[in-house]
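Colleague: the following block contains a protein sequence and its predicted model.
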Amino acid sequence: MPQTLLITGASSGIGEATARAAAKAGWNVAMLARSGDKLDAIASEIGDKALAIECDVTDRSQVEDAVSQTIGKFGGLEAVFSNAGTGVEHPGVEKGKPVEWKDMIDLNIMAVLYTAHAALPELRKTKGHFIITGSKAGRDHMKGSIYSATKWFIHGFAGNLAEEMREWQGRCTVISPGMVNTEFFDEDKPTKLQPKDVADAVVFALSQPDTSCVREIHLMPND
């Protein structure tokens, strides 16, 4: 019976590529994002293995409902890829915009926590896997970057969650890419990492035997 992967931020970029790669690898995929029309189009291309759920992952009740919809559709949940995230238009601290910081923290941090809180009871049942999109920015100090600080949180949280999940043979992985060619940037970046590169790393982490937990995969552009 196919296993099920829930993906946040699934309407484009890394999330969309992961949905397609996971479905190709035999997984059911529940795809979450605020862009319902985009999700529906992707799901129609993937077919019966896909479930599109319009969801604002900064709203805890919507996340809980999405997990319930996933269980109702596929009967269980074996993995989650908490991928939704954003940056800010005005970088730095002194010249930064606190309202942008709050919106970013709500998505980059609180939405991850809401997703983990909602999904862990189901993942415990299946000894499942929680995967989070981190960043090279969560490994390096970057001048005045609040975005980088949110990713430092993610890297620390992923390690802590891995230890908690280990108590019941669950697994947690942080995927740590350098620059990825997504809508995050205004211009095309053909020589940088591609969304499929990160998607393949997610599928690799999911494919490991029960005796192994890949705690982090760090990817960098090869140019």
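Modeller: On my side now, so go ahead.
Colleague: from here on, contacts and neighbour counts on C-alpha atoms
Modeller: OK.
Colleague: where exactly do the strands run in this structure?
Modeller: 4-8, 28-33, 50-54, 79-82, 129-133, 171-177, 216-219 (DSSP state E).
Colleague: report the distance from the fourth one to the chain centre.
Modeller: The offset between the C-alpha centroid of strand 79-82 and the centroid of the whole chain comes to 6 Å, using Cα atoms, centre = their mean, to the nearest Å.
Colleague: what do you get for the fifth one?
Modeller: Chain-centre distance of strand 129-133: 6 Å, with Cα atoms, centre = their mean.
Colleague: got the angle for the longest helix along the chain vs strand 129-133?
Modeller: Ranked by number of residues, the top helix in the chain under DSSP state H is helix 146-166. Helix 146-166 and strand 129-133 are oriented at 170 degrees to each other (axes from the mean of the first three to the mean of the last three Cα atoms, to 10 degrees).
Colleague: quick one: contacts of helix 146-166?
Modeller: Contacts to helix 146-166, defined as Cα atoms under 8 Å, 6 or more residues apart in numbering, come from residues 87-88, 91-93, 101, 104-105, 108-109, 124, 132, 134-135, 137-142, 170-174, 215.
Colleague: cutoff 6 Å now
Modeller: 87, 134, 137-138, 171-172 (Cα atoms under 6 Å, 6 or more residues apart in numbering).
Colleague: got a winner among those for most neighbours?
Modeller: Neighbour counts for the contacts of helix 146-166 (other Cα atoms under 10 Å) peak at G134, which has 30 neighbours.
Colleague: ok, that one touching P177?
Modeller: No: if you go by Cα atoms under 6 Å, G134 and P177 don't touch, sitting 7.1 Å apart.
Colleague: got a list of what the closest residue to R171 other than its chain neighbours touches?
Modeller: The spatial neighbour of R171 that comes closest, neighbours along the chain excluded (Cα to Cα, 6 or more residues apart in numbering), is H129 at 4.7 Å. The neighbours of H129, taking Cα under 6 Å, 6+ apart as the test, are 79, 170-172.
Colleague: what's the spacing between H129 and N83?
Modeller: Distance check for H129 against N83: by Cα to Cα, to the nearest Å, it reads 14 Å.
Colleague: so what's the residue count around P221?
Modeller: When neighbours are counted by other Cα under 10 Å, P221 comes out with 13.
Colleague: ok so, going back, could you dump the contacts of H129 to CSV with distance to A41?
Modeller: What follows is those, written out as CSV (distance: Cα to Cα, whole Å):
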residue, distance to A41
A79, 23
G170, 33
R171, 31
C172, 30
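Colleague: distance between stretch 39-53 and the chain's centre?
Modeller: Its chain's C-alpha centre and that of stretch 39-53 lie 18 Å apart, by Cα atoms, centre = their mean.
Colleague: presented hereafter is structure B, for comparison with structure A:
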Amino acid sequence: MSNTVEGNVALVTGASSGIGQATALALSKAGYRVAVGARRADRLRALTQDAPGEMLALDLDVTDRRSVQDAVSATVKRFGALDVLVNNAGVMLNGPILNADLTQWTRMVETNLLGSMYAVHASLPHLLESKGAVVQVSSTSGRTASAVSGVYSATKFGINAFSEALRQEVTAQGVRVVVVEPGFVATELTSHNTDPAMQAAAKAMAASMRTLQPEDIASAVLYAITQPEHVAVNEILIRPTDQTR
């Protein structure tokens, strides 16, 4: 990846809202040509209209390997390269393990963990060519598991483990791997919960602190990927000041 940002190419998954949307806009403002992928195509179209630079909207379901491969291929076909992959797509469906709805477990594992793995697999040949960067959006839940977030935490621990193995495999070839671990961010993520008790707990937690905004995480991503080529910012843990754990 060249030291000059202008014209570099990024692919952002889960870009229809929250951290993904904010990161796509921040990259576009910084001069990147950005491909944005998500399942909510209408939101992506609106995003491309708001973007200050060239942006490509892609219908992307990260749980579908073919969809992921097609998105990467479409990005490279349009822009001629891929310099940055931002793996952001994710769902959080918290609840106790006892009597859990196992379809929610499957959805989290397929989206959060396998989805990010599929995106890395499809993107890596291009990133090796460009000496680019992989940004893995993990979580504080990837460091510390807690009650009612067992499976969500397991997916984020998995992302961290996969990312470290990836780093060891590709860093000497010039590809930088960045794990970003946000604490409580004001996004739609908590609204994924269908359990009223989990929704209420999330609202109470949000009300108890000055939460991070998606733009705060986007700034951290941009900081990491715009460092000189010999500098690898491998991990950024970023919590609200008011968050105690």
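Modeller: Arrived safely, thanks for sending. Every value quoted in this text rests on a predicted model; they were computed, and no experiment measured them.
Colleague: quick one: what's aligned to the residue nearest to R171 of the first structure in the second structure?
Modeller: Taking TM-score structural alignment, H129 of the first structure has A133 as its aligned residue in the second structure.
Colleague: same check, this time on A205 of the first structure
Modeller: Structural alignment (TM-score structural alignment) places A205 of the first structure against A224 in the second structure.
Colleague: name the nearest residue to its match, ignoring sequence neighbours.
Modeller: Distance criterion Cα to Cα, 6+ apart; nearest residue to A224 of the second structure, sequence neighbours excluded, is V233 at 5.5 Å.
Colleague: the first structure: which residue goes with that neighbour?
Modeller: Match for V233 of the second structure (TM-score structural alignment): V214.
Colleague: ditto for E110 of the second structure
Modeller: Structural alignment (TM-score structural alignment) places E110 of the second structure against D106 in the first structure.
Colleague: give me the number of residues near that match?
Modeller: D106 of the first structure - counted by other Cα under 10 Å - has 20 other residues nearby.
Colleague: which residues in the first structure does stretch 174-181 of the second structure match up with?
Modeller: In the comparison with the first structure, stretch 174-181 of the second structure aligns to the range 169-176 (TM-score structural alignment).
Colleague: chain center to the matching stretch, what's the gap?
Modeller: That offset, for stretch 169-176 of the first structure, works out to 11 Å (Cα atoms, centre = their mean).
Colleague: so what touches it?
Modeller: For stretch 169-176 of the first structure, contacts defined as Cα under 6 Å, 6+ apart pick out 127-136, 162, 165, 213, 215-218.
Colleague: go on, stretch 79-96 of the second structure?
Modeller: 1, 9-14, 20, 108, 111-112, 116, 126-127, 130, 132-137, 148-149, 193.
Colleague: same thing with stretch 24-41 of the first structure?
Modeller: With Cα under 6 Å, 6+ apart as the criterion, stretch 24-41 of the first structure contacts 2-11, 49-56.
Colleague: re the thing from before, and the match of E110 of the second structure, what does it touch?
Modeller: Residues in contact with D106 of the first structure, defined by Cα under 6 Å, 6+ apart, are T58.
Colleague: about what we covered before: which of the contacts of stretch 169-176 of the first structure count as buried?
Modeller: Those of these that meet the buried threshold are 127-136, 162, 165, 213, 216-217, by 16 or more other Cα atoms under 10 Å.
Colleague: can you name the two of those residues that are farthest apart?
Modeller: By the measure Cα to Cα, K127 and K136 form the most distant pair in these, at 28.3 Å.
Colleague: any idea how far L56 of the second structure is from A30 of the second structure?
Modeller: To A30 of the second structure, L56 of the second structure is 16 Å away according to Cα to Cα.
Colleague: and what of V231 of the second structure?
Modeller: Distance of V231 of the second structure to A30 of the second structure, given as Cα to Cα: 19 Å.
Colleague: check contacts around K136 of the first structure.
Modeller: 176-178.
Colleague: not counting its neighbours along the chain, what's nearest it?
Modeller: In space, and not counting its chain neighbours, K136 of the first structure is closest to G178: 5.1 Å by Cα to Cα, 6+ apart.
Colleague: do G144 of the first structure as well
Modeller: Setting aside the residues directly before and after it, G144 of the first structure is nearest to G92 in space (Cα to Cα, 6+ apart), at 4.3 Å.
Colleague: that neighbour maps to what in the second structure?
Modeller: Aligned counterpart of G92 of the first structure in the second structure: P96 (TM-score structural alignment).
Colleague: same check, this time on P195 of the first structure
Modeller: In the second structure, P195 of the first structure lands on P214 (TM-score structural alignment).
Colleague: give me the number of residues near the residue lying closest to its match once chain neighbours are set aside?
Modeller: Nearest non-adjacent residue to P214 of the second structure, counting by Cα to Cα, 6+ apart: I19, 4.5 Å away. For I19 of the second structure, the count of nearby residues is 28 (other Cα under 10 Å).
Colleague: same deal with A165 of the second structure?
Modeller: Taking other Cα under 10 Å as the criterion, the count of residues near A165 of the second structure is 11.
Colleague: ranges for the helices of the first structure?
Modeller: Under DSSP H, the first structure gives helices at 13-24, 36-46, 60-74, 98-105, 111-126, 146-166, 195-206.
Colleague: which residues touch the spatially most distant residue from the centre of the first structure?
Modeller: Distance from the C-alpha centroid of the first structure, by Cα atoms, centre = their mean, peaks at E94 (29.8 Å). Not one residue lies near E94 of the first structure by Cα under 6 Å, 6+ apart.
Colleague: may I see the buried residues of stretch 216-234 of the second structure?
Modeller: Under the neighbour-count criterion of 16+ other Cα under 10 Å, stretch 216-234 of the second structure has 216-218, 220-221, 224-226, 232-234 buried.
Colleague: start and end of it, how far apart?
Modeller: End-to-end for stretch 216-234 of the second structure, by Cα to Cα: 18 Å.
Colleague: over to stretch 181-188 of the second structure?
Modeller: Where stretch 181-188 of the second structure begins and where it ends lie 17 Å apart, using Cα to Cα.
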